[in-house]
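>>> Give the three-dimensional model of this entry:
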Amino acid sequence: FIMQTCNLMMMTNTGLQEGTQPYGLQNGAVEDFLNIEKYWNHRTNTAESLLWLDANVSYNWTSGGITVPDGVASLEALALVMSEDQGFSFIPVQQRLTIAKDFSLFFTVPPNMIRGEEIVLEVNVTNHLDKDLEVIVFMTQTEAFEFVLMTQKEASVINAQRLYLGAYVTSSARFPIRFLVLGKVELSVNAMSAEASGKLVQRLLVKPEGVEQSFSETLFLEITPEVQARLSSISFSFPPGVVPGSQKAHFVLVGDILALSFENLESLVQIPTGCGEQNMIHFAPSVYVVQYLDKSFDDDAELRSKALSYMKKGYKNQLLYQRDDGSFSAFGKQDASGSMWLTAFVVRCLLQAQPYIEIDPTVLSRAMTWLLKHQGSDGEFIEVGQLIHTEMQGGLNNDSSAALTAYVLLAFLEDINYSSRYEGNVSLALEYLENEVTVGVSSNYSLCLVAYA
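Here you go, the predicted model:
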């Protein structure tokens, strides 16, 4: 518009294809129109900003055909012209094409529902005419759901409603339904007036009721050059009280024991947030992921960068929960005392993260000094403070003294420099654990910790 008003022109030395078209569109242009029409029909529910039409035209060519989108919209024409003597310019066409319908309908559904749940499906119908309109809204009934009886006595057909709409008015038809089957369900609504009709389809996923539980069983198959085929069977049964139709089973065959564990590795890397315990629960997996990537032949640069960024953020957050005595607790200085379990966990994780991010040595030394203050003369580490997220203790039971001592000892053994600096305390803890094993450690979890230490 500016170029036309100011009498400006753009010139180009681009080579232009010669040819005249005295009788309208040539064969190639006709194919272009057909392709555009096909494309436009497949985009009926999408608001396209531009519709391109490319054709060689002559001086007497004036028109071409397109199929307008299905909906209420407005189209304006703008010509971009290239010619040998005029160059390149924009020529706005002072015409607007308004696309209208007698009415339009719209409804939304949640992405997921639970089988047996009820929902009131509200279908909104808008009258686009300047006069009153009578519309019948009809919902297609399937085996996937049932209609819930309404209190309206005048409703003779439960899946159809009649609406009377004033000019440019929107009204709603409501269909209470209850879902009966699992899986993807299609909801189809039709609307009809004396002169027009419309249809809209939405899909949602119906999930089973109850609480999802899963069970797994592992079978190791050894294939040797001598025995290249082996037949094994696995028997299983579903627990009592299972929701009908929710049962499913699948099996996976892999050549790597850890393959399934690292299949969705990126899901382990999460932003550390929350209290001192929650922050570490999200901090530690990022460290383990980076350690795995170091050993893996298939390094993921994007995942590594994300994990390192979260490690730095988690370390910064964790400093907020270190108390004046060097210990860590869920809420820092607000707690009565530091937590032996959490402090040992923080020390070990920070030592593991030290090769990747910068860790203040004083943070580690203060925490270790606090841990050693609670070591008994026999080498046992005494439990102090509380742990809110007890799942961090694993399968701990009555053998807490041996498990805690082994857990704290592992923090000191994580770095050779600290294990050498506190060699006396480390030796004393090892001696205590050896005596505990001699007496007997009943918990398998505690025994694993002791053996690992």
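>>> drop to CA atoms for contacts and neighbour counts, all remaining ones
OK.
>>> On the three-state scheme, Val93 is what?
strand (DSSP: H, G, I helix; E, B strand; the rest coil).
>>> Contacts only, for it.
Contacts here follow Cα atoms under 8 Å, 6 or more residues apart in numbering; on that basis Val93 touches 76-79.
>>> farthest pair in the residues you listed?
Spanning the widest gap among those are Glu76 and Ala79, at 10.2 Å by Cα to Cα.
>>> Identify the residues contacting Ala73.
By Cα under 8 Å, 6+ apart, the residues touching Ala73 are 98-100.
>>> the strands in the chain, which residues?
Listed in chain order, the strands found in the chain under DSSP state E are 73-83, 87-99, 103-106, 112-114, 118-127, 133-139, 145-147, 160-165, 170-179, 183-192, 197-207.
>>> got the buried residues for the first one?
The neighbour-count check on strand 73-83 (16 or more other Cα atoms under 10 Å) flags 82-83 as buried.
>>> Now do the helices in this structure.
Counting by DSSP state H, one finds helices in the chain at the ranges 2-5, 27-41, 276-295, 301-318, 340-353, 361-372, 400-413, 416-421, 423-439, 444-452.
>>> Could you list every helix and strand that the second one packs against?
In this case it means helix 27-41. Contacts defined by 3 or more Cα pairs under 8 Å, 6 or more residues apart in numbering; DSSP states H and E place helix 27-41 against no helix or strand at all.
>>> buried set for that helix?
Quick answer for helix 27-41 (16+ other Cα under 10 Å): 29, 32-33, 36-37, 40.
>>> Which one of those residues is nearest to Gly385?
Gly385 has its nearest neighbour among the buried residues of helix 27-41 in Trp40, at 67.6 Å by Cα to Cα.
>>> ok, back up a step: which of the buried residues of helix 27-41 lies closest to Ile119?
Nearest to Ile119 out of those is Trp40 (Cα to Cα; 34.4 Å).
>>> Could you report the separation of the closest one from Trp52?
Distance, Trp40 to Trp52, by Cα to Cα, to the nearest Å: 11 Å.
>>> ditto for Asp300
41 Å.
>>> Val252 too?
With distances taken as Cα to Cα, Val252 is found 49 Å from Trp52.
>>> one more to line up against the first:
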Amino acid sequence: MLYRLLRHHLIVDDVDEDDVEWCNSEIWIGHDGHEVLQREIAKTVEDWMVEGYAIHKEYGLTFTPPPITFNGDPPFYILAEGPSVCRRGEQVSIRIMAFNLHTSPIQALLVLHDSPDYVFVHVEEGGAVQYFEPRTSSGQHQHLLFIEAEGSKEVMIPVAVVKESGMMEVTVDAVSQFRRDSETLEIEVKPEGVPVRKHTSLLLDLENRALVYEFLDVPIDESPIIPFSILRRYIYGSPSASISISGGVFGPIKEDLMVDYSEVFRGRHLRSTDGLAFNFGATLWTLHYLRLTNNLDMKEAYAAFNHLSVQLAGLLWRSSQGGFSMWAFTSPSVWLTAKVVNLLLAAQLEDWENQLYIDPKIIKKSVGFLLKYQANDGGFREEGEVFLDSKAKKTGKTSSIPLTAIVLVVLHNSLPSLQGSVHTEVHNARYRATK
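Predicted coordinates for the structure are as follows:
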């Protein structure tokens, strides 16, 4: 375990990998003996070390002498950031950071491009803005900056979205005495109103032949107009559709092998522990399915294992005395603990212990928590007034049969991972629960 906690990776831990793609290149060198390769340097304040190697059919593999070190700091550049999603009619701000790395002060001109998708919001004297009815104007807008030597300036550019829906681009140019830079942000504009989600399913029998469907039945009205009413069924231009295909054994698998509830449930955000458990379990069983079908490539699954590690950290943050809580301010739940432990047991696999390691102490502690809630009749009950599983609600003094069933499965599956006195206690508890 100490190896997994203290291991060190030279490239990942000591070298910045985020902005190195600009230099990675593969070229053919002809009979001239040299080639000129031009690349745009990443806009970061960094010292770069460049090295290369060549492969020749006669002379074999040759490396360059000690790497070439150079400073690629641009004398002037800008960075832009803003929201990735907004609603139609909202006011959003684009934050521009202008950097002057030169040894003397400069003046720079920021230019907001004209676009039919948004209008510029004027900020009145003293920073006052009428939020519900601001003064706006379209067209190109300019802002003059004076930046001290080796300094920076932050500028907020407010815009009001007029596009109904779709993708919107906001482009800002920066011009100084010795350099010009440009930044473009893409913002997804969602229509106003509350989303109405409908779905339709279609069973495909592909056992004997392929099928071609030219049209699909979409559960939506052709027109949003309700006769003799000012109300509308939906907003013009807002309908959108997506298609997902699921097999008879397992559901659709994304290219990155990661499953997230925000995508599966179409934008719904779960801030509770069961959301983390869903992310962990769905991604885990995706990897299990690929492993069992001999389609799992550990290099391609690297990001998926990192995703599992992040979700595991979130689950353990909600753990107290071995039990797992649905929210940070609630007491541990027997049902939720059994559900999470069942997933952690499925994640224990020697094939990927170096990528995802489940400490047996976590299983031991959680199983010990479950044993505390076994009643005299051998069943299990949920303590407290809130029952996360509707099937496990109170029915008098007897234990909950559905809760006992899921805990019994967890106890049975956890036996190979337990040692010492806990193994005996779980064996006895399993026997009592089956009586």
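>>> Overlay them and tell me the TM-score.
Here the TM-score for the pair of chains, by TM-score structural alignment, normalised by the length of the second structure, is 0.50; 330 aligned residues with a Cα RMSD of 6.2 Å.
>>> Redo the strands of the first structure as JSON lines? Include distance to Asn417 of the first structure.
What follows is those, written out as JSON lines (distance: least, Cα to Cα, whole Å):
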{"stretch": "strand 73-83", "distance to Asn417 of the first structure": "73"}
{"stretch": "strand 87-99", "distance to Asn417 of the first structure": "74"}
{"stretch": "strand 103-106", "distance to Asn417 of the first structure": "68"}
{"stretch": "strand 112-114", "distance to Asn417 of the first structure": "54"}
{"stretch": "strand 118-127", "distance to Asn417 of the first structure": "64"}
{"stretch": "strand 133-139", "distance to Asn417 of the first structure": "74"}
{"stretch": "strand 145-147", "distance to Asn417 of the first structure": "67"}
{"stretch": "strand 160-165", "distance to Asn417 of the first structure": "79"}
{"stretch": "strand 170-179", "distance to Asn417 of the first structure": "64"}
{"stretch": "strand 183-192", "distance to Asn417 of the first structure": "58"}
{"stretch": "strand 197-207", "distance to Asn417 of the first structure": "54"}
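>>> Relative to Ser267 of the first structure, which of these is closest?
Across the strands of the first structure, Ser267 of the first structure has its closest neighbour in strand 112-114 (22.2 Å, Cα to Cα).
>>> how far apart are the closest one and its match in the second structure?
Compared with the second structure after the fit, strand 112-114 of the first structure shows a mean deviation of 2.5 Å (mean Cα distance after the TM-score superposition for the first structure).
>>> circling back: looking at the strands of the first structure, which is closest to Ser237 of the first structure?
strand 197-207 (21.5 Å).
>>> from the chain's centre, how far out does that closest one sit?
Relative to its chain's centre, strand 197-207 of the first structure lies at 23 Å (Cα atoms, centre = their mean, to the nearest Å).
>>> what comes into contact with that strand?
In this structure, residues lying in contact with strand 197-207 of the first structure by Cα under 8 Å, 6+ apart are 104-106, 108-115, 179, 181-192.
>>> From those, keep the buried residues only.
104-105, 113-115, 179, 181-182, 185-187, 189-192.
>>> So Val189 of the first structure sits against Thr140, correct?
Yes - between Val189 of the first structure and Thr140 a contact is recorded at 6.3 Å, counting by Cα atoms under 8 Å.
>>> and Val121 of the second structure, what pairs with it in the first structure?
Matched across to the first structure, Val121 of the second structure falls on Val148, judged by TM-score structural alignment.
>>> pretty sure its match contacts Ile177?
Yes - with contacts counted by Cα under 8 Å, Val148 of the first structure reaches Ile177, the gap being 5.3 Å.
>>> More neighbours: the two, which one.
For Val148 of the first structure versus Ile177, neighbours defined as other Cα atoms under 10 Å are more numerous around Ile177 (19 against 15).
>>> Grab the nearest non-local neighbour of the corresponding residue of the second structure for the more buried one.
Aligned counterpart of Ile177 of the first structure in the second structure: Val159 (TM-score structural alignment). Among residues not flanking Val159 of the second structure along the chain, Phe120 sits closest, at 4.6 Å (Cα to Cα, 6 or more residues apart in numbering).
>>> What of Gly385 of the first structure?
With sequence-adjacent residues excluded and distances taken as Cα to Cα, 6+ apart, Gly385 of the first structure is closest to Ser339, at 4.3 Å.
>>> Please report how far the one you found lies from Phe412 of the first structure.
Ser339 of the first structure is 16 Å from Phe412 of the first structure, where distance means Cα to Cα.
>>> likewise Leu97 of the first structure?
To Phe412 of the first structure, Leu97 of the first structure is 77 Å away according to Cα to Cα.
>>> Just want to know which of these two has more residues nearby.
Each of Leu97 of the first structure and Phe412 has its neighbours counted (other Cα under 10 Å); Phe412 has more, 24 against 11.
>>> Spell out which residues sit in contact with the more buried one, please.
Counting by Cα under 8 Å, 6+ apart, Phe412 of the first structure has contacts 348, 368, 418-419, 426.
>>> corresponding residue for it in the second structure?
Using TM-score structural alignment, Phe412 of the first structure lines up with Leu408 in the second structure.
>>> Distance of Glu434 of the first structure relative to Leu387 of the first structure?
Applying Cα to Cα to Glu434 of the first structure and Leu387 of the first structure gives a distance of 27 Å.
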